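Enquirer: Need coordinates for the following:
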Amino acid sequence: MVILLNKILVKFRISFSKNWNPFLFLIPALIIVIIFIILPWFFSLLESITISNPLNVTQTSIGIDHFNAVANSELFLSSFKSSNILFFIVVPIAMIISTAIAFLINSFTKRIVRNFIVTTFFSQFFISIYAIGISFIFLFNVDKNVLNNILGTDVKWLNDSVGNTSIYALSIFLIWRLVSFNVVFIYFALQKIEPMQFKIASLDNISFIKKIQIIYIPNLSKVMKTLVYLNLLEAIFLFPLTLFSGISPLEDVNINNASTIANYIYFMIRIQEFGQAGAATLISISYIVGLFLLYFFTTYSIHKLHKFYKFKKYERVFNA
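Expert: From the prediction side, this is the model:
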């Protein structure tokens, strides 16, 4: 009996160690997630619901005053509007431009030309975002006025406190950042498509629209989904201070209607309004998670509907 029990324990320990060994490699990632995501979210929640008594700093209560202050803040609403412009307008434009450029590069017959262009796009990953920001300041800033001199215009790209010109400059900056990133991934996804698929399509004399349906969409769908997530994250964390210079750059961004959600949270921390910063963080995270879930379920539903109608089509052909 003792020998049998020892065998069972030894077998259990071996099985346990084999099953848990792969999870040990996830420990560094879990530590990073806990430190940089879970703990900040928890501290933001505490700050957002903690109300301090101005007459007695040691006396606190729980409430939603910070959420009300954020919801009624014109600066937050302006930042929220700017971020939504980047989400729903600028990111799709960047995806369309990136796809067109990737297809254009893929159409070149000489491999050395394709490699040179892709390397040129990829080289931007080694350039600091602040270095690129300085270049854009040189182009758009009212003091340098390089772009206006080239175009012969007089547009206040980064100094428009009345109109929306500053958000246009910020959108161009984001498109510049996203296109170079997207082109590389889409191009390599195109390179992975089997040449035999194109040969079969040419033999069947299939139109370009049909090629998109049966060749490009199945092969590029996963890459496109990943790029949408990454592009949205880039838009979320876009920090407009890289484009604006001045004595008080935070105020410049806010006055010029180019503040984003990330900039608003940083601004609240800068002026030590930690409760409003925490409330804005929770509102932003909830909104972003909602967008991701909406996108996931939408694409999942479209995929299921496509498979359903495809099955019905084959069923009708078989029954005929």
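Enquirer: use CA for all of it now, contacts and neighbours both
Expert: OK.
Enquirer: so how far is stretch 106-125 off the chain centroid?
Expert: 24 Å (C-alpha atoms, centre = their mean, to the nearest Å).
Enquirer: Buried ones in it, by neighbour count?
Expert: Of the residues in stretch 106-125, Asn106, Arg114, Val118, Phe121, Phe122 count as buried by neighbour count, 16 or more other C-alpha atoms under 10 Å.
Enquirer: got a list of what the first one touches?
Expert: Shown in contact with Asn106 (C-alpha atoms under 8 Å, 6 or more residues apart in numbering): Arg114, Tyr187, Leu190, Gln191.
Enquirer: SS state for the third one?
Expert: Read it as Leu190. Classification of Leu190 using DSSP: H, G, I helix; E, B strand; the rest coil returns helix.
Enquirer: hang on, the earlier thing: which ChimeraX command selects the buried ones in the contacts of Asn106?
Expert: Buried subset of these, written as a ChimeraX selection, criterion 16+ other C-alpha under 10 Å:
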select :114,187,190
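Enquirer: of the contacts of Asn106, closest to Ile96?
Expert: Of all these, Ile96 sits closest to Tyr187, with 13.3 Å by C-alpha to C-alpha.
Enquirer: Another for comparison:
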Amino acid sequence: MARTGRRQKPKQHLIEEWTGKIFTSLCIVFLVVTIFSIVYFVATKGLSTFLKDGISFAEIFGSKEWKPDGEPPLFGALPFIIGSFSTSLLAALISAPLGICAALFMIEIMPKIGRKYLQPVIELLAGIPSVVYGFVGLSVVVPFYRDVFPGQGLGIAAGATVLSIMILPTITSIATDALAALPSGLKEGSYALGATRWQTLYRTVLPTTLPALMTGVVLGMARAFGEALAVQMVIGNAPHIPGSLFESTSTLTSVITLSMGNTVMGTMQNNVLWTLALILMMMTFVFVFVVRWLEGRANR
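Expert: From the prediction side, this is the model:
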């Protein structure tokens, strides 16, 4: 017993405590080093297009011509950037209302039936591989659009439809957590003032949880923006800006996966593909920043 009257910790406990601190510190250092290494590697490879090969920003971001084997070679990435943003935004516009309404159904309207039947189905969608979504889109979505609308069925509409199903579990899960965390007294106060259920949902529940709901939408867009295989199977992979939603186009992820294996490390085309990967990584940072900003607003 020490002079202060406090019982000293056994030596074994001190060793275990310091071992745990050292182990967790090493894990954190490893994660930080890994992240910075990936960012440094992709950034150096991507910036070599401008620093080493002498290609201008205007040619990458402003040109519509993608002819890596031409004379001279042209590396206009504008069609791929437009294709990525178009499919992601359209997928978010489709899945956001469905996901939020599904969360309202499970939490506010029919919680027993919703959580018993609907939530397991949504969680099952999250575990399906991307290639299955792509194959279903190629077998069902593309023939449907080909029969109903002009064109071959391949294009932004087919890609956005497949992506909307893929990001639906993300949006629904985050919306469900946000609605479940809402204080019950807020809704009870609305009912006490004479508001109906729909008035409470529309004027109290949704405005209060809007930042958290938008967080789910942004995270869903981030997944849709970086998806490669499923979109690659249904979008057509044509390097041009489409005139409609039912014309073939391509995305950043599609052109990287299709072309990276056919290039040699250090060549101009390979460096340009790394530049496209750098654009994807920077967009990921933008999505993370937006999510943090929305979380900060939700905690105010």
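Enquirer: just to revisit the earlier point, need the max-distance pair from the contacts of Asn106 of the first structure.
Expert: Checking the contacts of Asn106 of the first structure with C-alpha to C-alpha, the most distant pair is Arg114 and Leu190, at 12.2 Å.
Enquirer: what's next to stretch 212-231 of the second structure, contact-wise?
Expert: 84-85, 87-89, 91-92, 96, 100, 130-135, 159, 162-164, 166-168, 170-175, 178, 253-254, 257, 280, 284, 287, 290-291, 294-295, 298.
Enquirer: next one: stretch 173-191 of the first structure
Expert: 90-91, 93-95, 97-99, 101-103, 105-106, 118, 121-122, 124-125, 136, 216, 219-220, 223-224, 227, 231, 234-235, 238.
Enquirer: got it, and stretch 126-136 of the first structure?
Expert: Contacts of stretch 126-136 of the first structure (C-alpha under 8 Å, 6+ apart): Phe173, Thr242, Leu243.
Enquirer: Relative to Ser180 of the first structure, how far out is the residue lying closest to the last one once chain neighbours are set aside?
Expert: Using C-alpha to C-alpha, 6 or more residues apart in numbering and skipping residues adjacent in sequence, the residue nearest Leu243 of the first structure is Gly133, 5.2 Å away. Here the distance between Gly133 of the first structure and Ser180 of the first structure works out to 15 Å (C-alpha to C-alpha, to the nearest Å).
Enquirer: Give the equivalent position in the second structure for Val179 of the first structure.
Expert: Aligned counterpart of Val179 of the first structure in the second structure: Leu168 (TM-score structural alignment).
Enquirer: Which helix or strand contains that match?
Expert: helix 156-180 (DSSP states H and E).
Enquirer: Against which helices or strands is the longest strand seen in the first structure packed?
Expert: When every strand of the first structure is counted residue by residue (DSSP state E), the longest turns out to be strand 56-62. Identification of packing neighbours for strand 56-62 of the first structure by 3 or more C-alpha pairs under 8 Å, 6 or more residues apart in numbering; DSSP states H and E yields strand 50-53.
Enquirer: all strands in the second structure, in order from the N-terminus.
Expert: 66-67, 74-75.
Enquirer: looking at those, which is buried most?
Expert: Greatest average neighbour count among these goes to strand 74-75 (a mean of 20), per mean count of other C-alpha atoms under 10 Å.
Enquirer: Can you identify each of the helices in the stretch 151-300 of the first structure by residue range?
Expert: Taking DSSP state H, counting those that start in this stretch, the helices of the stretch 151-300 of the first structure run over residues 165-191, 195-203, 208-211, 217-236, 249-255, 261-270, 274-319.
Enquirer: Nearest to Trp41 of the first structure among those helices would be which one?
Expert: helix 274-319 (7.4 Å).
Enquirer: what helices or strands is the closest one leaning on?
Expert: Applying 3+ C-alpha pairs under 8 Å, 6+ apart, one finds that helix 274-319 of the first structure contacts helix 39-49, helix 65-71, helix 261-270.
Enquirer: And those: which comes nearest Leu26 of the first structure?
Expert: helix 39-49 (18.1 Å).
Enquirer: Have a look at how far, on average, that closest one is from the second structure.
Expert: Its aligned residues in the second structure lie a mean 2.9 Å from helix 39-49 of the first structure after superposition (mean C-alpha distance after the TM-score superposition for the first structure).
Enquirer: ok, back up a step: save the helices of the stretch 151-300 of the first structure as CSV, and put in distance to Val146 of the first structure too.
Expert: Below are the helices of the stretch 151-300 of the first structure laid out as CSV (distance: least, C-alpha to C-alpha, whole Å):
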stretch, distance to Val146 of the first structure
helix 165-191, 14
helix 195-203, 46
helix 208-211, 42
helix 217-236, 26
helix 249-255, 20
helix 261-270, 27
helix 274-319, 36
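Enquirer: which among the buried residues of stretch 106-125 of the first structure gets closest to Pro195 of the first structure?
Expert: Asn106 (12.5 Å).
Enquirer: before we move on, the earlier item: of the contacts of Asn106 of the first structure, which is the nearest to Leu77 of the first structure?
Expert: Tyr187 (37.8 Å).
Enquirer: For the helix holding Leu168 of the second structure, what is the distance to the chain centroid?
Expert: 10 Å.
Enquirer: Adding distance to Ala279 of the first structure and mean neighbour count, write the helices and strands packed on helix 274-319 of the first structure out as TSV.
Expert: As requested, these are exported to TSV (distance: least, C-alpha to C-alpha, whole Å; neighbours: other C-alpha atoms under 10 Å):
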stretch	distance to Ala279 of the first structure	mean neighbour count
helix 39-49	5	17
helix 65-71	5	17
helix 261-270	9	19
